[in-house]
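How does the following fold in three dimensions:
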Amino acid sequence: MRLLQFRRPEGGRAVGIVESATRVRVLAGCDTTHSLATRAIGHDVPVARLARELAGAEFVDYEALVESQAVLVPMDHPDPAHLLVSASGLTHLGSERTREQLRRALEADEAKLSDSLRLFKLGLDTGRAEDGQPGAPPEWHFKGTGHSLVHPWQDFPVAGFATDASEEPELAGIYLIGADRMPHRVGFALANELSDHAMERRNSGWASRAKLLASSFGPELLLGELPSHIEGLSRITRKGRRRWEKPFFTGERNMAHSIPNIEFHHFKHDQFLVPGDVHVHYFGTATVSFAEGIKVDAACTFEISAPPFGRPLVNGLRRVDPAFSFGGVRAA
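Modelled structure (predicted):
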């Protein structure tokens, strides 16, 4: 089952079950995915089961929602400050060619390995939770709160100080913290973790700062089990013409770290167990256009797709001035 969250013409919100590429069945008495998941967790029933029970007689046209830019990220929070966006990196094995390059690099003298390759090797060796015991922690970075999210079919705002702003096609886990402080995985979605790769390449110590750009996920929320092997497509178009495209591989068969291991090392931190909070965590990627010398600009559009997730995630770019001209911190 896949869910879609959208805005109604009069300004209200709604959630629906995606029945086809053109038809969405609206849930009755439930206007947000957050409220749906909260009710399901409170009644100790699966979210998919409650969604089926609330499926009503109203249908909406999916294409009309897209054209009117009414589609929202498939789960958010009434207070964006209570939605935390984070990510793990160095988690994916990549294509066969990439794996062979990594194998040769890892066979070199370990003293010559970069910090990133050391961390990747640690994930390969011990990155899976087994027999109830966690494996090695993955790389982790913070993206922002719900204020940093961009809805599907809308543009990423890119500040003038960014030296690059290009895609990272990823898988996202979406979580809600229950009243008992237990994390509940609501579902999975496609994601685009926009990053400043030029800054990251200049100095690996700036990697976490390079991640502080906007991101998007969706448009649909996949409930239930995740396939172990997912082959998607990351595409960039410019003024309607294909600029670049490449398959990407995700799912646990294509990952050095298992998803339970990534989840353990995120939610072991007490500050991430606040009841009612939403967490969106990106699981990483091994495919980015920047690595192949592709330069993007405001005329480019990103499209990330994979069969289990329904429609592709589409976002554009727009350069923006900073919210204010920073001249220092003012004493209050």
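
Could you use CA atoms for every contact and neighbour count after this?
Fine.

my guess is residue 256 contacts residue 94, does it?
No: counting by C-alpha atoms under 8 Å, residue 256 does not reach residue 94; the two are 9.9 Å apart.

Common neighbours of these two, please.
Contact criterion C-alpha atoms under 8 Å, 6 or more residues apart in numbering; residues shared by residue 256 and residue 94: none found.

Look up the closest residue to residue 170, ignoring the ones flanking it.
residue 191 (4.9 Å; C-alpha to C-alpha, 6 or more residues apart in numbering).

Tell me which helix or strand that neighbour sits in.
Assessed by DSSP states H and E, residue 191 sits inside strand 183-192.

With residue 244 instead?
With DSSP H and E as the test, residue 244 turns up in strand 241-250.

Report how many residues lie close to the nearest residue to residue 169 once chain neighbours are set aside.
Counting by C-alpha to C-alpha, 6+ apart, residue 169 lies nearest to residue 192, which is 5.0 Å off, once chain neighbours are set aside. When neighbours are counted by other C-alpha atoms under 10 Å, residue 192 registers 29.

And for residue 324?
Neighbours around residue 324, by other C-alpha under 10 Å: 6.

Could you also give me the structure for this next sequence, so I can compare it with the first?
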Amino acid sequence: MRQARLLQYCGQDGERRVILAQGDKAHFVAQAATTRDLAATAAKQGQTLLALAQANLSDEEADIETLYAEGRLLTAIDHPDSARILLTGTGLTHLGSAEGRDKMHRQLSEAEQLTDSMRMFQEGLEGGKPAAGQFGQQPEWFYKGDGQSLVGPREPLTSPHFAQDGSEEPELAGIYMIGDDGQPCRLGIVLANEFSDHVTERHNYLWLAHSKLRPASLGAELLLGEPPSDIRGTSRILRDGQCIWEKPFLTGEDNMSHTIANLEAHHFKYAAFRRPGDIHVHFFGTATLSFSDEVRTQPGDLFEIGAEPFTLPLRNELQQEAASWQELRIL
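Sure, this is the predicted structure:
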């Protein structure tokens, strides 16, 4: 049976509700307007999200595919104060992910000389899966933005006017809430498109930080419990209704050089990331990029990412913003 998932619904009148999908059935959860509210209650009561949702399940069924098509399903998590959502991620975490990065970063050098990216990948292979309760090799880490950068599963991904590229990164993201006691709690995982500027990154790996300050799309389904260790999906790009690129992608710990627990430990070891009430969206990385296959996207392209055990895909059109920078004021 497909794992349980939580979804967030918004009606035409702005009414917010939570949906619990189990197997092929989905029902609205009574007395729960948002997933964040439900998680806060679960933390205070010492329950799991799944147990609390099941205890408050209504008889009202929800057709999540129809609601998705109607644009009534939101990102799997949000916050009324977007500044209380922190978007971060890790790279070079998947088996095979170093090859594409190494091609992007390699400059004129002797063939046997390893790039910083390849060295970091090898260190992850050697020490990224420590025994439970121990720190392993720390991964590459990046900051992506706050909740203003979150995009829904059917909303456009808008590239800034100064960007040199706007390309997809199909992956998983962990969703976390920091409890009142400062304890990080994993709520679940979501399907994500960690949209990036790979031309900027390729120029110099020290520009990775710039390349990541972009929006990101999150799926509607929050997968509860421990995620499967082997997740397989498909990433494609449509242009004028025609598929111009398609490739399978692998994720989950069986296909990674780090455990999820190790990535989490190295993120939350910093006290600044354990502020009560904050929400964290942490992207776990990917090994599959259309950019590595010399695909160059353009406005109007449609990114489509889908993977079991999720039911609903991400479908995000690439858009380009007009210049938005205004002259700095001196007060």
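
Quantify their similarity with the TM-score.
Here the TM-score for the pair of chains, by TM-score structural alignment, normalised by the length of structure 2, is 0.92; 323 aligned residues with a C-alpha RMSD of 2.2 Å.

circling back: if I look at the residue nearest to residue 170 of structure 1, how far off is residue 134 of structure 1?
Remark: distance between residue 191 of structure 1 and residue 134 of structure 1 (C-alpha to C-alpha, to the nearest Å) = 25 Å.

Who has more neighbours out of those two?
A direct count of neighbours by other C-alpha under 10 Å for residue 191 of structure 1 and residue 134 places residue 191 higher, at 29 against 18.

what residues are up against that one?
168-172, 215-218, 282, 304, 313.

So which of those is the closest to residue 127 of structure 1?
Using C-alpha to C-alpha, residue 282 comes nearest to residue 127 of structure 1 of the contacts of residue 191 of structure 1, at 16.4 Å.

Which strand or helix spans residue 221 of structure 1?
With DSSP H and E as the criterion, residue 221 of structure 1 is inside strand 220-222.

tell me what that strand is packed against?
In terms of contacts (3 or more C-alpha pairs under 8 Å, 6 or more residues apart in numbering; DSSP states H and E), strand 220-222 of structure 1 is packed against strand 2-7, strand 183-192.

what stretch of structure 2 does the helix or strand just after the shortest one fall on?
Right, strand 2-7 of structure 1. Toward the C-terminal end, the helix or strand that comes next after strand 2-7 of structure 1 (DSSP H and E) is strand 13-18. Using TM-score structural alignment, the residues of structure 2 aligned to strand 13-18 of structure 1 are 16-21.

Please enumerate residues in contact with that stretch?
4-10, 26-30, 32-35, 53-54, 57, 62.

do stretch 300-319 of structure 2 as well
2-3, 65, 68, 153-159, 166, 168, 170, 191-193, 217-221, 223, 231-240, 298-299.

my read: residue 160 of structure 2 touches residue 299, true?
No: counting by C-alpha under 8 Å, residue 299 is not a contact partner of residue 160 of structure 2; they are 11.6 Å apart.

Of the two, give the one with the bigger neighbour count.
Comparing residue 160 of structure 2 with residue 299 by other C-alpha under 10 Å, the one with more neighbours is residue 160, at 19 against 15.

Excluding chain neighbours, what is closest to the more buried one?
residue 321 (5.3 Å).

neighbours around that neighbour, how many?
So residue 321 of structure 2, with other C-alpha under 10 Å, has 13 neighbours.

Ok, residue 50 of structure 1 next?
The tally of other residues near residue 50 of structure 1 (other C-alpha under 10 Å) stands at 17.

residues contacting the closest residue to it other than its chain neighbours?
Leaving aside its sequence neighbours, residue 50 of structure 1 sits nearest to residue 40 (C-alpha to C-alpha, 6+ apart; 6.3 Å). Each residue near residue 40 of structure 1 by C-alpha under 8 Å, 6+ apart is listed here: 46-47, 50.

For residue 306 of structure 1, see how far away the residue nearest to residue 169 of structure 1 is.
Taken as C-alpha to C-alpha, the span from residue 192 of structure 1 to residue 306 of structure 1 is 13 Å.

nearest spatial neighbour of residue 158 of structure 1, skipping sequence neighbours?
Nearest one to residue 158 of structure 1, counting by C-alpha to C-alpha, 6+ apart, is residue 319 at 4.8 Å.

follow-up on the earlier one: let's have the contacts of residue 191 of structure 1 in JSON lines, adding secondary structure and neighbour count.
Converted to JSON lines, the contacts of residue 191 of structure 1 look like this (DSSP: H, G, I helix; E, B strand; the rest coil; neighbours: other C-alpha atoms under 10 Å):
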{"residue": "168", "secondary structure": "coil", "neighbour count": "25"}
{"residue": "169", "secondary structure": "strand", "neighbour count": "33"}
{"residue": "170", "secondary structure": "strand", "neighbour count": "27"}
{"residue": "171", "secondary structure": "strand", "neighbour count": "24"}
{"residue": "172", "secondary structure": "strand", "neighbour count": "26"}
{"residue": "215", "secondary structure": "strand", "neighbour count": "26"}
{"residue": "216", "secondary structure": "strand", "neighbour count": "26"}
{"residue": "217", "secondary structure": "strand", "neighbour count": "32"}
{"residue": "218", "secondary structure": "coil", "neighbour count": "31"}
{"residue": "282", "secondary structure": "strand", "neighbour count": "30"}
{"residue": "304", "secondary structure": "strand", "neighbour count": "26"}
{"residue": "313", "secondary structure": "strand", "neighbour count": "27"}
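
In terms of distance to residue 70 of structure 1, which of those residues ranks first?
Distances from residue 70 of structure 1 to those, taken by C-alpha to C-alpha, are shortest for residue 218, at 13.1 Å.
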